[in-house]
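>>> missing the sequence, but the structure's below:
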């Protein structure tokens, strides 16, 4: 039964490539399984085993991918953003109750300082630049004492991540081995992944999207993952030539940056045809989906995922299925329904998106209030409230109308920022847009939009407002349009609506 991370790739061809990286030879599946056994022995010798939490603070790349896959077979993984400051590391390490932290050999930065002050075991990761991609050794600095040497099963926690914490204290999301395995298999099925597929990963590997969609789903299919050192639109097409991928997955802002550089890389796109492109973690504007599909002559598969679901919940189908711009697709793993936004019951029409399935976390750790608010029983199943508002069309495609917390309440008139995003994205001069709530002294909130123009394009605030006014009702037209060089993003490249007015210095202002 495939209900652990180890089981996902236990039977793959030993000689087949698993992990690659720029200028490196490939680590085979046989090599990855050997590495897993060595890592387990090292952890056990350091007093770390089943149920013990190991924070992983590594730069993006094949060692980060391999560390997640191998450490999870003996202990609990907790990848953290390497860009955190010492105070942030101290918070997360304490909140996680970590027993050890994995650091790149020689790292004396803020994660090391936080771990040292807390007396945690340091696991130094060493990898040679001339070795196979992802191959490493661990050296323990200190011992965590006695441990349970039993290997984890499907009901054990494999991965712990925090929610973003935009509006409150971050919540701890434990994901079981069975959750991760189920989601990986769901994605494999949705994308029809096989051993012939190769993913070019540009997603950060401290985030659920990269860990599950790029890495775990590929391993489940016996495919290969070429691990870039992060996202860089300038280097992306060079990586395509070296990696020769059949697909890549990214967030919309990354796709837009790639699209902006596509015209000068037409030869690479023609020489390295992709089977498909995948987008997730935020809604992909319809015009961007259409432009990507036309540019790469390949279908763009938009998926819908979140941490609490071990990533994927819905996905647009591959051809001959229809990809609907603006929709996150069909149910693709868990059951998806619409629920009343305040009462614990399923409903029809527009409402809160809820899910139930084997990939869904058993619940937030140490947070009974959040569990009571976000989980409920109905029709014989346990449902998780996603916080997203949405509706199904007649064909069963799910369209998100916004985050419930992000819906703009303009004097009682509700405005979906996603709808306005879609309209403004169709403006020929607009490269990126994020619509957000702007405080208003009388209405409470009004509509505003931050816009980045395409390279060489020109448009004024009045032009963009006039464009919107021809396409949506007057109350949905942004009262303020800010034309920026760059829109503030979160650590994973997602545009963040909540708090954007404050970040842009508009929280105390009012629209005219």
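Structure received. Remember, it's a predicted structure, so these values are computed and weren't measured experimentally. Residues are numbered from 1 along each chain as shown.
>>> C-alpha only now, for contacts and for neighbours.
Fine.
>>> Was I right to think residue 86 contacts residue 110?
Yes: using Cα atoms under 8 Å, residue 86 makes contact with residue 110 at a distance of 4.4 Å.
>>> Okay, strands next: where are they in the stretch 201-350 of the chain?
Counting by DSSP state E, counting those that start in this stretch, one finds strands in the stretch 201-350 of the chain at the ranges 224-227, 247-250, 276-279, 300-306, 311-315, 330-331, 335-339, 346-347.
>>> hmm, who's touching stretch 98-108?
With Cα atoms under 8 Å, 6 or more residues apart in numbering as the test, stretch 98-108 has contacts from 48, 52-58, 112, 115, 120-126, 144.
>>> scratch that, stretch 347-357 is what I was asking about
Here stretch 347-357 makes contact (Cα under 8 Å, 6+ apart) with 313, 333-341, 381-392, 404.
>>> what about residue 264, neighbour count?
10 (other Cα atoms under 10 Å).
>>> Contacts only, for it.
Residue 264 neighbours (Cα under 8 Å, 6+ apart): none.
>>> if you skip the residues just before and after it, what's nearest to the residue most central in space within the chain?
Among the residues of the chain, the one closest to the centroid is residue 209, at 3.0 Å (Cα atoms, centre = their mean). Using Cα to Cα, 6 or more residues apart in numbering and skipping residues adjacent in sequence, the residue nearest residue 209 is residue 311, 6.1 Å away.
>>> The structure to be compared is supplied as follows:
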């Protein structure tokens, strides 16, 4: 066996064929069903001329078909490509063409958007359309379900550790970029991290996954996991689906076209879910409010099965963690610091240690360092700022972008690191405090101000529901710190009080000089900050030229 993901999941299927793998509404698939349907996807792709190393774009909300298509692509040694369902024509065309995709699997509701760009997709050989009940259809598209039913399952083939896996990331500037991994680096590092999160020893080789999955089921310790965030992003797919599946667990899919926290909790109760994956406060805050509302109404959810809640990539404030644990004291919260370019650190919070928890403070992975820009280690307790350098799960590079690859993936003292641009300080105890990404840094009067630390300070005020901080042009200081924020229902908007609150947490020059009140702070579907949209709102509201 290799560390190729299809090999691992086939190994699990052989060990627990009748155990549940996917729940998607009325669709309930065992591991044998899952593997069989994925093998049919693989055959459909090869029948339409896709060969080893080809790319296939997946354009869908969270669905069983999304997971089947990805598994099927791995089976055929084809590279699946995630497509953000919020993209408009320009970004959509870019991802499909930039990735050299030869097939597009999409939900029928997106057919009108696909039709608008169809003439620009020169390499697409197959449009495979998932019937989602929308009534939409693209002329000439092949029905996903009909194609699967007509196909024979593709026989298992020999695969390689070097097979390509790729995830497109929006980044902070420019068009989306494909982050490339070989399967061995990706699977061995990611899945080991998943086992560590559960305080379990990971298999030493790929053939160990099946026996371990069988053992977990025998002990009634298997995972039933909801990725509450989109599968099209790394957090939802990697933490929410791939890791539970590689434990032989069942992935319970939640309709993510509109986030309904009450529906999420009800699904968790109904399916006796053990794990939920979210993306920071943007998910956690409404989930906490829904628990508070249910308690006040005397209709508390039975969530006694829920043992783990994970997040990555976005701030998850201590106050919200504390609130969730007050309802769910049996649960562990795993807050991961990472990006599509790799995992860097983790903070684990339980009811026992929540009073010592600090927002944005993480324990580094053993392979991660905080280094100066010339590659020198930052001394613990020095207060010096450095770049977080991930030295474990390091991508091959960005697809077809050698310049960006060279700038992001560097070697110091013989060790190759991923350096996506996150700055941090190292505390005396060796933990780190995340400051933020350099590309979003505000320069005001010569002082560097990271939006994330100002946002964190603002969110500790009980009147603030959500916020993003941006820099606007300023004649005197170059840039002025500007907060785009929404308030808790019924809270009073008091700019002077908010600015003073920040000054009690941070140096005075970091306090926002301008506050822009909005109904909803702009964020992507995965909860990540949309700083460009926030800045555009502020510029328009203040009538400031860009």
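Perfect, thanks for sending it. Quick caveat: nothing in here was measured; it's all calculated off a predicted structure.
>>> Superposing both, give me the TM-score.
Laid over one another, the chains give 0.87 as their TM-score (TM-score structural alignment, normalised by the length of structure 1), with 490 aligned residues with a Cα RMSD of 2.8 Å.
>>> circling back: in strands, which of the contacts of stretch 98-108 of structure 1 fall?
Among those, the members found in strands (DSSP state E) are 53, 54, 55, 56, 57, 121, 122, 123, 124, 125, 126.
>>> State the pair within these that is farthest apart.
Using Cα to Cα, these reach their maximum pairwise distance at 53 and 126, which is 20.4 Å.
>>> So for these two, which residue has more residues nearby?
Between residue 53 of structure 1 and residue 126, residue 53 has the larger neighbour count (other Cα under 10 Å), namely 25 against 16.
>>> What lines up with that one in structure 2?
The alignment partner of residue 53 of structure 1 in structure 2, by TM-score structural alignment, is residue 55.
>>> if I read this right, that match contacts residue 74, doesn't it?
No: applying Cα under 8 Å as the test, residue 55 of structure 2 and residue 74 come out as separate, 10.5 Å apart.
>>> Mutual contacts of the two, please.
Common neighbours of residue 55 of structure 2 and residue 74 are listed as residue 80 (criterion: Cα under 8 Å, 6+ apart).
>>> could you pull out the strands for the stretch 401-546 of structure 2?
With DSSP E, counting those that start in this stretch, the ranges of strands along the stretch 401-546 of structure 2 come out as 409-412, 415-418, 422-426, 432-437, 442-444, 447-449, 464-474, 478-487, 514-517.
>>> Relative to residue 298 of structure 2, which of those is closest?
Residue 298 of structure 2 lies closest to strand 464-474 among the strands of the stretch 401-546 of structure 2, at 24.8 Å (Cα to Cα).
>>> quick one: the closest one to chain centroid distance?
Put simply, strand 464-474 of structure 2 sits 23 Å off its chain's centre (Cα atoms, centre = their mean, to the nearest Å).
>>> on contacts alone, who are the packing partners of that strand?
When contacts are defined as 3 or more Cα pairs under 8 Å, 6 or more residues apart in numbering; DSSP states H and E, strand 464-474 of structure 2 sits against strand 442-444, helix 451-459, strand 478-487, helix 531-542.
>>> Go again with 6 Å.
In terms of contacts (3 or more Cα pairs under 6 Å, 6 or more residues apart in numbering; DSSP states H and E), strand 464-474 of structure 2 is packed against strand 478-487.
>>> okay, the strand it packs on sits on what stretch of structure 1?
With TM-score structural alignment as the criterion, strand 478-487 of structure 2 aligns to 444-453.
>>> Mean distance between that stretch and structure 2 after superposition?
With mean Cα distance after the TM-score superposition for structure 1, stretch 444-453 of structure 1 departs from structure 2 by a mean of 1.5 Å once superposed.
>>> if you go through the stretch 1-150 of structure 1 in chain order, where are the strands?
17-20, 27-28, 53-57, 76-79, 100-104, 121-126, 137-141.
>>> Residue in structure 2 paired with the residue nearest to the centre of structure 1?
Aligned by TM-score structural alignment, residue 209 of structure 1 pairs with residue 235 of structure 2.
>>> separation between its match and residue 310 of structure 2?
Counting by Cα to Cα, to the nearest Å, the gap from residue 235 of structure 2 to residue 310 of structure 2 is 9 Å.
>>> next one: residue 426 of structure 2
Relative to residue 310 of structure 2, and taking Cα to Cα, residue 426 of structure 2 is found at 24 Å.
>>> returning to that earlier point: please convert the buried members of the contacts of stretch 347-357 of structure 1 into PyMOL selection syntax.
Buried residues among these (16 or more other Cα atoms under 10 Å), as a PyMOL selection:
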select buried, resi 313+333+334+336+337+338+339+340+341+383+384+385+386+387+388+389+390+391+392+404
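>>> what residues are up against the spatially closest residue to residue 50 of structure 1 that is not a sequence neighbour?
Residue nearest to residue 50 of structure 1 in three dimensions, not counting chain neighbours: residue 75, with 4.6 Å by Cα to Cα, 6+ apart. Residues in contact with residue 75 of structure 1, defined by Cα atoms under 6 Å, 6 or more residues apart in numbering, are 49, 50, 51, 52.
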